[in-house]
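J.: Fold the stuff below for me.
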Amino acid sequence: MFYNLDSITVSRWERGVNIPSLAKQAKIVELYDNELTCIYACDQKFLQESTHLIKCHSNQQKSIHPYYKNDEYNIQTIDIKDDSFYLVLRMILRYEGNPTLMLQPPLQEFDSLNDLKISVATAVNGQIVGHCLFLTTTENVLTEIIDTSKDLSAIINSNNDNEHDAMLVFSSSGATKQVENSIMSTYLHHFSQQRKMRCLCFYTCDGNLAKTLNLAKLKTYRVTKVKFQGRIINIRSYLLKRSELMANRFLLKLAIITPKQLGCLLGANTKEQVHECTHCR
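T.: Model (predicted):
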């Protein structure tokens, strides 16, 4: 039996007996040209779960950054037009440790950097406490990357002018779990709002990110072994179709948070303020 999820609210499902699983719901809403994020963004109970995923125990989280002590921070997404783009990109390329992210300077000579985006979290005195490097591309290019383990310079040069329907996430990290989840929320929400985006791929050698994705019950699509400076680096790829992303409870919780809600949450220090922020649009 098919449910028209456009006319049935989540709260009514919770009172009923036959509640479709998230996987079934994701497939059903696509039949009706709807979005699961739109439906769950209206469910206050699920939205509270989303806010707690980002805010819960933030003061008790140990920071991996030597000077960051759970201070307030801001997140913005920048591209090649931003004055700080090359500076942040150099930092990511230097410290990420992913051999496929090698770009030889001067970076300004790469004409295809337009599709490369960086979400960056900055705290007091402009210190960077979290970042994500992602690229919008096509599903064909994405599949080719996974199969051939091309480096970033080859990837961006093979990116074409066809309508982009995929997102490739190279790097995603934060000084604490809160920062990490906040960063993930920015690009997952961006992905969810672009109806033309059909698949997303994490392509990383970051052990912490891989651990987070494994805890979110994502299965490794492929492990590519790359020899780099006398060592073997394992590049893990996690490939998700749009409906699979929507069906993952952890990712869906982060995807429904709008930038305005996230900004509201990051400035909230009390339960009352967090509750108020769930109503921001």
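J.: Going by C-alpha atoms from here, please, whenever you check contacts or count neighbours.
T.: Fine.
J.: Helices of the stretch 101-250 of the chain, start to end?
T.: 139-148, 152-158, 177-193, 207-215, 242-246, 249-255 (DSSP state H, counting those that start in this stretch).
J.: and residue 200, which of these is closest to it?
T.: helix 242-246 (7.2 Å; C-alpha to C-alpha).
J.: elements contacting that closest one?
T.: Helix 242-246 sits against helix 22-31, strand 199-204, helix 249-255, with contacts defined as 3 or more C-alpha pairs under 8 Å, 6 or more residues apart in numbering; DSSP states H and E.
J.: so who does the spatially most central residue of the chain touch?
T.: Residue closest to the average C-alpha location in the chain (C-alpha atoms, centre = their mean): residue 184, at 3.5 Å. Taking C-alpha atoms under 8 Å, 6 or more residues apart in numbering as the contact definition, residue 184 lies against 132, 172, 254.
J.: a markdown table for the helices and strands packed on helix 242-246, including distance to residue 113?
T.: Formatted as a markdown table, the entries for the helices and strands packed on helix 242-246 read as follows, by distance: least, C-alpha to C-alpha, whole Å:
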| stretch | distance to residue 113 |
| --- | --- |
| helix 22-31 | 32 |
| strand 199-204 | 18 |
| helix 249-255 | 25 |
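J.: For residue 70, which of the ones you listed is the nearest?
T.: For the helices and strands packed on helix 242-246, proximity to residue 70 was assessed by C-alpha to C-alpha; helix 249-255 is nearest, at 19.9 Å.
J.: Proceed likewise with the subsequent sequence, for comparison:
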Amino acid sequence: MKSDNFAGIADYISQRRAQAQLSQEALASALISNNDLFADVDSLAISRWERGKVSPNLRRQVALMEYFGDKPHTLLCDPSFELKQLPSLDAFNKMMEQQLNYNHVMGAHPYISADNVSFDKLCKQADEAPQMYNWIANYHTNLSRGREKWSQSFIKSLAAVDSTEVSFYQVNGLLAGHIFMVKVTEETFEQLLHGKLNDNELTPAHLIAAEQPGCLYMLSTYLGGAHVSEDFVAQLLFTLVENPVNTSFGYKARSDIGIKLMDFLGGVVVNTGEILSERLQGAKYQGKRRSYVSFELQRQVLIASPLFINLIRNSK
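T.: Next comes the predicted model:
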């Protein structure tokens, strides 16, 4: 029977190798065959990992745990599992503080006191949801300066699909943030990220069930203040990793804070929208304002992200 108690990665590898009845040489050979991340691994490397002389990087730790049939996010996000040289949240918190000091186009809510740290979190079954769908449609139309017009009925039809994830953050009756995420096939995912299918052309027929292998696509999101930021980011990330059939995450950043967040998480730029002339429009990328910058984030990369691990550890 497998043990789930490990002091850290050295203890984990030693225990799991013994349970699998593998020599260090056999484990190295198996890992090389299983994943290109281990192309240069040999029995000496396994020995050094087990003795704690060297720790495999986080990407390799994730791959090791998946090789042995474990859930990497469950182990890595446990505060009792030692992670050497895990970067702190200081840089991320500083970035958030800087971004949220700007006007609401950049992500700070103009009607909520910065001292207010309490909020209500509502789901799509809430009585207030229909009104909030209307607000989301208005928000997106205004954010894109009318380039992409959304409607309440468009949002509502996608929210009705079981796999669609919706959260509203409310402070003193004001909508202070939202997450609206849909699940699609890899083909639809690629079309969305590369601009071959516009967001407002999505229909319920494009969406797939939660239990099907596919990709999560952030249709709309807004972070309105520091008071909801930690819960907001933690939910956003955990939604992707908690289900192993969610292979990747896609997002079109339409503001600077979205680009900053993707930089911290290791998102890869796959496409950019049209160049904009006005200073506060869109998202700044490589010195130019763009209507959007689309990112793809692989599930394994996210799980190995120090930001994700720190946020989940801190929430426990």
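J.: Got a TM-score for the pair?
T.: Overall, the chain-to-chain superposition scores 0.71 on the TM-score scale (TM-score structural alignment, normalised by the length of structure 1); 252 aligned residues with a C-alpha RMSD of 4.0 Å.
J.: what lines up against residue 190 of structure 2 once you look at structure 1?
T.: For residue 190 of structure 2, the aligned position in structure 1 is occupied by residue 143, per TM-score structural alignment.
J.: Look at its match and say how many residues are nearby.
T.: 13 (other C-alpha atoms under 10 Å).
J.: Ok, residue 204 of structure 2 next?
T.: Taking other C-alpha under 10 Å as the neighbour definition, residue 204 of structure 2 ends up with a count of 15.
J.: correct me, but it touches residue 155?
T.: No. Counting by C-alpha atoms under 8 Å, residue 204 of structure 2 stays clear of residue 155, with 10.1 Å between them.
J.: And the helices of the stretch 101-250 of structure 1: which comes nearest residue 50 of structure 1?
T.: Among those, the nearest to residue 50 of structure 1 by C-alpha to C-alpha is helix 249-255 (4.7 Å).
J.: any idea which helix or strand comes after that closest one?
T.: Toward the C-terminus, helix 249-255 of structure 1 is succeeded by helix 259-266 as the next helix or strand (DSSP states H and E).
J.: I'd like the next helix or strand past that next one.
T.: helix 271-277.
J.: Could you list the buried residues of that next one?
T.: Counting neighbours by 16 or more other C-alpha atoms under 10 Å, one finds that the buried residues in helix 271-277 of structure 1 are 274-275, 277.
J.: quick one: which of the helices and strands packed on helix 242-246 of structure 1 is nearest residue 102 of structure 1?
T.: Put simply, out of these the one that sits nearest residue 102 of structure 1 is strand 199-204, at 13.1 Å, with distance taken as C-alpha to C-alpha.
J.: Now the closest one: buried residues?
T.: The neighbour-count criterion (16+ other C-alpha under 10 Å) identifies 199-204 as the buried residues of strand 199-204 of structure 1.
J.: and which of those is nearest to residue 63 of structure 1?
T.: Using C-alpha to C-alpha, residue 204 is the member of these that lies nearest residue 63 of structure 1, at 21.4 Å.
J.: ok, now which ones touch the corresponding residue of structure 2 for the closest one?
T.: Residue 204 of structure 1 maps onto residue 253 in structure 2 when the alignment is built from TM-score structural alignment. When contacts are counted by C-alpha under 8 Å, 6+ apart, residue 253 of structure 2 touches 259, 283, 292-295.
J.: Could you work out the most separated pair of those?
T.: Taking C-alpha to C-alpha as the measure, these reach their widest spread between 283 and 295, a distance of 12.5 Å.
J.: Between the two, tell me which one has more neighbours.
T.: Neighbours per residue (other C-alpha under 10 Å) separate residue 283 of structure 2 from residue 295, with residue 283 holding more: 27 against 23.
J.: show me what contacts that one?
T.: Contacts of residue 283 of structure 2 were listed using C-alpha under 8 Å, 6+ apart, and they are 253-256, 259, 289-293.
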